[in-house]
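Peer 1: can you look at this prediction? I've put the sequence above it.
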Amino acid sequence: MRRRAVPGLALALAALLARPAAAETGDLVATDALRVCADPANLPFSNERGEGFENRIAALLAQALDRRLDYVFFPQVQGFVRNTLRAGRCDLVMGTVAGDELLQNTNPYYHTTYVIAFRRDHPVPERLDDPAMRALRLGAIARTPPTDLLLRNRLIGNTRFFPLAVDTRHEAPGAELLRAVAAGELDAALVWGPIAGYQITVQGLPLAMRALPTEPGVARMDYRITMGVRAEETEWRRRINAAIREHQAEIDGILRDYGVPLLDAEGRLQAP
């Protein structure tokens, strides 16, 4: 039985190798649906109930492409891209950082930043190098870019760190950090802007925020956010780019609904 199977296998391999690489990759993209890879419990970005801003942007793209919207949900932990996009189960990852080596990036569809968030009735100094900052109780997510600023300004000792790598179905460290500021347990939080904006605008926390500066010699604080497709799918990337370009104003409106801090072309924080 095993020997009989070998000729069939050899023919199948020969046929596979004879196909053009581009055609092979193109066949992975569904033609009847926009198949999106997403986290099932990661607000404000996405969840299974479609309540995140990435859910709404995905629905907008599906309509623009005249396709139904399908999701493949998988927690955004190590192996997310390998088990979703690169496994051929879906065709688009929302909210990736430009330059991600695991996939091909579309053009950016928003530009945002890390922020410092604080209670409106208890503002903090404008600069992290202000000596008064060392008397404050700060919070941050471990191993995120603001850690570099905390180290540079000798603020690690008065900072409480929340975990970065969590199962989002059970933990939301960014939201917990901001609630601690709102409750007066901490004076300020250095956190990803879209998370802070959502907690302020949608959840109603009595906080204000300022963009953190990108300083020479430390990790950058602002990032251009893209979508991700498989590496060889140039035509699919072109179609997504066209849809982003044609519907950028609507995308911006969705982001503002969720309080996402948006930077202009010069990197300045836009008015809400």
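Peer 2: Done, it's in.

Peer 1: from here on, just use CA atoms for contacts and neighbour counts.
Peer 2: Noted.

Peer 1: which other residues reach stretch 191-203?
Peer 2: If you take C-alpha atoms under 8 Å, 6 or more residues apart in numbering as the criterion, stretch 191-203 is touched by 44, 112-117, 140-141, 146, 174-175, 178, 205-209, 211, 257-261.

Peer 1: how about a cut-off of 6 Å?
Peer 2: Here stretch 191-203 makes contact (C-alpha atoms under 6 Å, 6 or more residues apart in numbering) with 113-115, 205, 258-261.

Peer 1: now for those residues: which two are most distant?
Peer 2: Spatially, the most separated pair among these is 113 and 205, at 19.3 Å (C-alpha to C-alpha).

Peer 1: between the two, which has more neighbouring residues?
Peer 2: Of the pair residue 113 and residue 205, residue 113 is the one with more neighbours under other C-alpha atoms under 10 Å, namely 25 against 19.

Peer 1: which SS state does the more buried one fall under?
Peer 2: strand (DSSP: H, G, I helix; E, B strand; the rest coil).

Peer 1: surely it and residue 219 touch.
Peer 2: No: under the criterion of C-alpha atoms under 6 Å, residue 113 makes no contact with residue 219, lying 11.9 Å away.

Peer 1: included below, for side-by-side comparison, is a second structure:
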Amino acid sequence: MLRRWPLLVAFLIGCAGAPAVADLPERLEREVLRVCADGNNLPFSNEAGEGFENRIAELMAEDLGVPLDYVWSPQVMGFVRNTLELRVCDVMIGAVAGYGFVQNTNEVYRSVYALVVPEDSELEASRLTDPALQGRRIGVVTETPPLVPLRRTGAIIQSYPLMVDTRVRAPVRDAIEDVVAGRTEAAVLWGPLAGYYAARATPPLRVIPLVDDDSGARLDYRISMGIRQGEPHWKDWINDFIDRRQDEIHAILAEYGVPLLDRRGQPLSGPDGGGS
């Protein structure tokens, strides 16, 4: 199947405006938590329940006191239309804040693109304009925000496709493997992907969140949950859940190596912040 990275999907198709939603009454009683998810999209979710969005969904179901059920659909264009809008499921665990096709809840977490380097690398750049990146061979997924600033800095770009058949290609894994093998000196990847795959490399790689970037590219994003428009009671419940269980949510994300930012855009530190 062809897939674009989840963060980018929101901005590639979200600008078209939200579709009309049938004016049906909001469901006030929930016998099951029905989650819209991609069944082959680690570290976010998969059908085996191994992603961090699976873990957060389990926490929600436990809090609601109801069973958890999934509606699986590839997270490509049409995902919301084929899931939330058909009312076959009731929540997306991860949606970029401001995504026009859904009603966003409060922020679940905030993350940022990161530089991934070998553990013994002297590269310490936390901004794409750092002169230390000039002339370095750096992997980056095409059409993602870091690409243009890296070119301007003078990095030698090793590009990986944004749109792939995930049955045969895994661009982020390819980027990580190239760093391990020394074919590139670093990679710049979306934080949750960077942290997850870097920790599973052999040997593990170091992740440097680009929190000091001054290139003008948008590198950090707030991630909310996505629900249908016109469901204020459901939104209120989820917002309350996020507030009450935020520490547990952050602890789950930290287990997956997600670089987490606070409200000022600086790394969270401590056992549930993903900081070092």
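Peer 2: Looks like it arrived, so ask away. Note that the coordinates shown come from a computational prediction; the quantities given were computed from them, not determined experimentally.

Peer 1: TM-score of the superposition?
Peer 2: Scored against TM-score structural alignment, normalised by the length of the first structure, the superposed chains reach a TM-score of 0.84; 249 aligned residues with a C-alpha RMSD of 2.2 Å.

Peer 1: before we move on, the earlier item: ChimeraX command to pick out the buried ones of the contacts of stretch 191-203 of the first structure?
Peer 2: Filtering the contacts of stretch 191-203 of the first structure down to the buried ones (16 or more other C-alpha atoms under 10 Å) takes a single ChimeraX command:
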select :113,114,115,205,258,259,260,261
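
Peer 1: and of the contacts of stretch 191-203 of the first structure, the nearest to residue 35 of the first structure?
Peer 2: Ranked by distance to residue 35 of the first structure (C-alpha to C-alpha), the contacts of stretch 191-203 of the first structure are led by residue 258 at 23.4 Å.

Peer 1: out of everything not next to it in sequence, what's closest to the closest one?
Peer 2: residue 198 (5.1 Å; C-alpha to C-alpha, 6 or more residues apart in numbering).

Peer 1: give me the number of residues near the one you found?
Peer 2: For residue 198 of the first structure, the count of nearby residues is 25 (other C-alpha under 10 Å).

Peer 1: do residue 225 of the second structure as well
Peer 2: Residues near residue 225 of the second structure, counting by other C-alpha under 10 Å, number 23.

Peer 1: what does residue 152 of the second structure give?
Peer 2: 12.

Peer 1: quick one: map residue 243 of the first structure onto the second structure.
Peer 2: Using TM-score structural alignment, the partner of residue 243 of the first structure in the second structure is residue 241.

Peer 1: so its match, which of the three states?
Peer 2: Using three-state DSSP as the criterion, the local structure at residue 241 of the second structure reads helix.

Peer 1: burial check on it, number of neighbours?
Peer 2: By other C-alpha under 10 Å, neighbour count at residue 241 of the second structure equals 15.

Peer 1: helices along the second structure, start to end?
Peer 2: Along the second structure, counting by DSSP state H, helices occupy 6-13, 52-64, 79-82, 147-153, 171-181, 191-199, 232-244, 246-255.

Peer 1: just so I know, which of the ones you listed lies nearest residue 120 of the second structure?
Peer 2: Closest approach to residue 120 of the second structure among the helices of the second structure (C-alpha to C-alpha): helix 171-181, 11.4 Å.

Peer 1: so what corresponds to the residue nearest to residue 258 of the first structure in the second structure?
Peer 2: Using TM-score structural alignment, the partner of residue 198 of the first structure in the second structure is residue 196.

Peer 1: any idea how far that match is from residue 170 of the second structure?
Peer 2: 14 Å (C-alpha to C-alpha, to the nearest Å).

Peer 1: how about residue 44 of the second structure?
Peer 2: As judged by C-alpha to C-alpha, residue 44 of the second structure and residue 170 of the second structure stand 14 Å apart.

Peer 1: look at the two and report which has more neighbours.
Peer 2: residue 44 (24 against 14).

Peer 1: what's the closest non-adjacent residue to that one?
Peer 2: Excluding the flanking residues, the one nearest residue 44 of the second structure by C-alpha to C-alpha, 6+ apart is residue 51, at 4.6 Å.
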